[in-house]
Structure formats: structure tokens, C-alpha cells
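# here's my sequence, what's the structure:
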Amino acid sequence: MAVDGTAALTQTVAAEEATILDAWLSLLKASGALQTGRIRQVELDSQTRMVLEQLRGSLAAAGTDVGADAYAALRDTLAEVSRSRAVQGFTPTDTANFVFSLKEPIFDALNRTVGKDPAAVAKGTWAASHLLDALGLHTMEVFLASREEVIGRQGQEIAELSTPVVRLWDGILALPLIGTLDSARTGVVMENLLLAIVDEEAEIAIIDITGVPTVDTLVAQHLLKAIAAARLMGADCIISGIRPQIAQTMVHLGVELNVVSKATLADAFALALRRTGRTVVRKQPSITSTAS
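Modelled structure (predicted):
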């Protein structure tokens, strides 16, 4: 009589669920799942118990067809585990091990339940490997996609934090740029600058590029986009922070910003004050007479 590996696996998981769960938890703890401090034992216990319960039910309903509707709840649970681990900072190895470490307890359980039939053990082991490999791949796909989302969100937050618009005086704003200026960041720069111009009713915006390592033709184009957008909102722009090396590079490349530029932010701020009809004067010290 032909041996059905899926039936052997289904029977084993149903009969040995508690033993499999204990062995699985022991392996996860031995691998250091709790030592990182990213996950508590109660959470790990809950995740493993739910996954194994859903695996038992899915096996009974649809065999090893991971794409079947009966596996939808298990796929969702593993996806949630993957997303939470991506946010918590788990490594891909840690996340993959959550599923793949289930193999050994199931293989041992197969030996206990159908060990007298080598063919059943072999086919049950193959069915279990095929099933857990598919679930593990699903887990890793969700994990990698979630981590890319986290990295993208962090990159966007860093870009926003690295392009703050500072109010120097009534009607005068400063935008200090640090790092490389690319197309994506230019969009953030323009958005932040235009919103600040509207909110502050600014007349002048100083774009300080002291922290920009190099200015080439592409960076100049990005700066011109930001300047043109600011002008459309009614604010003049001043570029500050052009170092001698950058000035030489721009001359060599034939780059023209067509905007007033100053060597330092202080010089640009002084010019902005003059343009807005303001001056800064040193306060004269008061003269006190002392009795002889």
C-alpha cells in the first residue's frame, strides 16, 4: 500500500502538537531568541502556539497546499510576525529561524509516530520540508518588504530632519543643507522651504550649502529648482557657504547659479537684513562717572 506523506505529517502534528511546541520553544530559546531583549517570552509563547495550532488546522483541511484558502490565517499570522520583527530590528537569520527551527521537532515527532515504517517517515519528512520551506519563504518575503518600508520611512524622516528651515528674523529664513543633494531630497527641500515661506510670509530665503560636499552640474540644477520655486512664492534667495574648492569646481564645469551668493551664512544674513531695510548696530557702552 502506498504511503501518503501528507497524511503521516497531518497525523503526527495532531498527535504530537504539545511535544512539538515544547521542543520548538526550546530550540528558539537556545538560539538566543530571548537574549536580544527585542521580544518577551510571553509574546514568543503566544506566536509559536498560534502558528502551530493554525498549522494543524490547515494541514487537516488542505494538506500541504500553502496557497489554499485554509492557509490564509497562518499566512497572515506569519506575515504579522515578520512585520513586527522587521520593526523590532531582528536579523533575517533570526526571522527565518522562527519557521525553519520547527523542522527538527516535527522530524523527531515523525520518527516517534510512524518510525516503524521507514517509507512513511521519509515521505512525511519530505512533506514537512516542502511545507515549512514554503512557509519560510513567505515569512522572509514579508520580512524583507517590511524592512524596506522601514528603511524607506527612516530615510524620509532623516531627509526631513536634515533639511530644517530656520527663522532667522521676521521675513528671513535659512535652509542649511548637509550631505548630498539628489532628486528625492530636492523635493523635500522645496516642500519644506515653500511651506515655511508661506507660514512665515518670508521675503528672503538663505540656502546655506556649507555642508554640501560637492556642487556639480546636477546639484546646481537641484538648487536652481528650489530657488525658482521660492521665487514663484515671492521670496528672493541667497546662496551662502560656497567654499573656494566648490567655487573652482563650478567655474571649471561652467555652472552658473544666477543668484546672489555669499561666502558665509553671516554675510548672507547681513545682506538679507539690508534688503529688508534693517541694520544691526553695536550698542554703545554707557559711561558712568566715578567720584574721585
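# rest of the way, CA atoms for contacts and neighbours
Will do.
# can you pull out the strands in this structure?
166-169, 172-178, 204-211, 236-240, 261-262 (DSSP state E).
# what packs against the shortest one?
Put plainly, it is strand 261-262. Strand 261-262 sits against strand 236-240, with contacts defined as 3 or more C-alpha pairs under 8 Å, 6 or more residues apart in numbering; DSSP states H and E.
# between strand 172-178 and the strand it packs on, find me the angle.
Strand 236-240 runs at 40 degrees relative to strand 172-178, counting by axes from the mean of the first three to the mean of the last three C-alpha atoms, to 10 degrees.
# please give me the structure for this one as well, since I'd like to look at both together:
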Amino acid sequence: MNRADASPWIETLVESHDEVLELWIGNESKLLPQRGLASAAEIRDQCSALLCVMIEALQKSNSFDADDAAWAPVRAHLAEVSTRQARRGFSAMETATFVFSIKAPLVAHARRLIGDMSSLSALIRSLSLLIDSLGLHTAETYGRSRDEIVRRQQLELLELSTPVIQLWPRVLALPLIGTLDSSRAQIAMENLLHKIVATGAIAVVIDITGVPAFDTLVAQHLLKTVAAARLLGAKCVISGMRPYTAQTIVDLGIDLSQVVTKSTLRDAFVVALNWARRAAMTQ
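A predicted model of the protein is given here:
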């Protein structure tokens, strides 16, 4: 439909903002509150905000094309809505449905004001294409936001799974539990090095008791961590060496001769504590 032909309807839409809003809220409120993710007041504010920016875009735009520059504020607003919905736990369907649900009240308003069936059909078709495009934009933005949230949560979990603990003044412990892949190893090394600098630690106990499988990759990660810590002035002792772990290291031909190892955390802590005491005596 030509934008100029829709001008009379758009002007009446401005005056009928509250009426259209009530129609929309009546439909939208049936969709969201069941899971307690949004209150009635939040739904009203969200609907009102989107309706306002859409009416403003309709007044400024020369078309019903969602990619038109005049619709940029609407796309930006929907991007914010998508991100917020993703963080609060709304599904992609619920988020997109919020946008699609505005179609019914706009069409109902148009039916009451436009008597010519040809003009009404053209307007409904243009509105449908516009809102469908905005709904797809919202779904795509939601997907990107959700992916970013998941990625950030994975990083947070990795950091939580590799804590650096201060056992004694200038003595740190890095307990490793579970499979030690490249991502976890990198985060563990970074956390440890930052903690060494922050605390001035000179001794570190790396406990591998909870690492189920010790292979060449794990050994390389440990050696890199030990070497990096040494560059910052901290010695490392590895605890948790069990018989099958020692046998695996020998079978793989891994050289840990330059690294102090102990079978138990207690023995490793004694070694680290002696290093710290000797360092304190020489200062």
C-alpha cells in the first residue's frame, strides 16, 4: 500500500493510541504472566513503548519497509527488548510473539476506520509484511543475545571450576577437577598468574587429584602453567600423583623431572610452606 494512502489512518492511529493499546494488552496479557516472568504493569509499559515508537516511525517513514531508515529506532528498541527478554528467561517464541501480537489490534483498528475493502486489504497486507519483518528481526536478535548469554555463562562456569585459593601468606593452591581441556587450562593459567601477581605468592600447589585422565595434553598444560608461574617468581609443586598417573606419565614419555610432585595435597602443602618460610628468612 502507498504510504500516502495510509496517512489518514496513521493520523487516527495517533489519536487512538490508548484504544489500540488496550486491545493489544488484552491479547498480550494472556501470553506472558503464566510463568510469572512479567507483571501486568510491565506488559503495559512494554506494549506502550513499542506502540509509541511504531506510530512515530509510521509518521516519518515513506514506506512500510522495516529496513527503511525511519524504522531504525523501532529495530533498535526491539533489539533492547530481545536482549532483556533473553536475560529474564523468556523463550524465543514468547519474544517474537510479543511483536506479532500487535498485528491484531492494528488490523482491528483499521477495519473500523477504513470502509473501502480494496484499501483495507492493501493496508492489512502492508502491515502484515511489516510486522512479520520486525518479528523476524526480533527473533534473530534474541538468538544472538541468547548465544552471548550462554557463552558468558560457560566462561563463568569455567572460572568457577578453576578457583585459586590462598592457603597461607604467599602460598596458593590451584585444585583441578574434571577434564582439563585447552579452554579450562587457559583460564586456570590466567587466574593463577593474576593471583600470583596480586598476592606476591612464591609457592603454588597444583592439585590434580580430581583430574580423571592424565595424558600428554594435560601434561603440556601443567608444564606451561609451571613455567609461566616460574617467570613470575613462584615455584610450583604438583599434588595428587597416584600410581596409575605416574605409570601413564612414564608410558607417555612425559618429562616432569624439573617439576616437584607429591602424592598427597598434605605433602605438597608442606613443601610449599617450606619454600615460603625460606623465602621469608632470606628477605
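# can you give me the TM-score here?
In this superposition the chains share a TM-score of 0.84, using TM-score structural alignment, normalised by the length of the second structure; 273 aligned residues with a C-alpha RMSD of 2.6 Å.
# can you lay out the strands of the first structure as a markdown table showing distance to residue 120 of the first structure?
Output for these, formatted as a markdown table (distance: least, C-alpha to C-alpha, whole Å):
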| stretch | distance to residue 120 of the first structure |
| --- | --- |
| strand 166-169 | 72 |
| strand 172-178 | 65 |
| strand 204-211 | 68 |
| strand 236-240 | 77 |
| strand 261-262 | 80 |
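# out of those, flag the one nearest residue 37 of the first structure.
Between residue 37 of the first structure and those, the shortest gap by C-alpha to C-alpha is with strand 172-178, which sits at 34.7 Å.
# ok, and what's touching the closest one?
With C-alpha atoms under 8 Å, 6 or more residues apart in numbering as the test, strand 172-178 of the first structure has contacts from 162-168, 193, 196-197, 202-212, 272.
# quick one: it to the second structure mean distance?
When the second structure is superposed, strand 172-178 of the first structure averages 1.4 Å from its matched positions, counting by mean C-alpha distance after the TM-score superposition for the first structure.
# and the helices in the stretch 101-250 of the second structure?
Applying DSSP state H, counting those that start in this stretch to the stretch 101-250 of the second structure gives helices spanning 103-113, 117-160, 182-199, 216-231, 243-252.
# how big's the offset between the shortest one and the first structure?
Between helix 243-252 of the second structure and the corresponding residues of the first structure, superposition yields a mean separation of 4.2 Å, by mean C-alpha distance after the TM-score superposition for the first structure.
# which of the residues in that helix are buried?
Judged by neighbour count using 16 or more other C-alpha atoms under 10 Å, the buried positions of helix 243-252 of the second structure are 245, 248-249.
# corresponding residues in the second structure for stretch 156-170 of the first structure?
Aligning stretch 156-170 of the first structure against the second structure (TM-score structural alignment) gives residues 155-169.
# middle-most residue in the first structure, spatially?
Geometric centre of the first structure, nearest residue: residue 151, 1.8 Å, by C-alpha atoms, centre = their mean.
# returning to what we had before: for ChimeraX, write the selection for the buried entries among the contacts of strand 172-178 of the first structure.
To isolate the buried ones among the contacts of strand 172-178 of the first structure in ChimeraX, judged by 16+ other C-alpha under 10 Å, type:
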select :162,163,164,165,167,193,196,197,202,203,204,205,206,207,208,209,210,212,272
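# contacts only, for residue 249 of the first structure.
So residue 249 of the first structure contacts 215-216 (C-alpha under 8 Å, 6+ apart).
# coming back round to it: okay, the buried residues of helix 243-252 of the second structure in CSV with distance to residue 99 of the second structure next?
Shown next, in CSV, are these (distance: C-alpha to C-alpha, whole Å):
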residue, distance to residue 99 of the second structure
245, 58
248, 59
249, 59
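# tell me the one among the residues you listed nearest to residue 220 of the second structure.
Distance ranking of these against residue 220 of the second structure, using C-alpha to C-alpha, places residue 249 first at 11.4 Å.
# test my guess that that closest one contacts residue 215.
Yes. Residue 249 of the second structure lies in contact with residue 215 (C-alpha atoms under 8 Å); the separation is 7.4 Å.
# does residue 219 of the second structure touch residue 250 like I think?
No. Applying C-alpha under 8 Å, one finds residue 219 of the second structure not in contact with residue 250, separated by 11.6 Å.
# re the thing from before, which stretch among the helices of the stretch 101-250 of the second structure comes nearest residue 86 of the second structure?
For these, proximity to residue 86 of the second structure was assessed by C-alpha to C-alpha; helix 117-160 is nearest, at 5.7 Å.
# what's the angle between that closest one and helix 182-199?
Interaxial angle, helix 117-160 of the second structure versus helix 182-199 (the same axes, to 10 degrees): 60 degrees.
# and the angle for helix 117-160 of the second structure with helix 103-113?
Using the same axes, to 10 degrees: helix 117-160 of the second structure against helix 103-113 is 160 degrees.
# check which helices and strands helix 117-160 of the second structure is in contact with.
Looks like helix 117-160 of the second structure contacts helix 72-88, helix 92-100, helix 103-113, helix 182-199 (3+ C-alpha pairs under 8 Å, 6+ apart).
# out of these, flag the one nearest residue 16 of the second structure.
If you check each of those against residue 16 of the second structure by C-alpha to C-alpha, helix 103-113 wins as the nearest, at 8.5 Å.
# give me the mean distance between the closest one and the first structure.
Following the fit onto the first structure, the mean deviation recorded for helix 103-113 of the second structure is 2.9 Å by mean C-alpha distance after the TM-score superposition for the first structure.
# only the buried residues of that helix, if you could.
103-107, 109-111.
# before we move on, what about stretch 118-126 of the first structure?
Here stretch 118-126 of the first structure shows 120-126 as buried, counting by 16+ other C-alpha under 10 Å.
# good, we can wrap up now.
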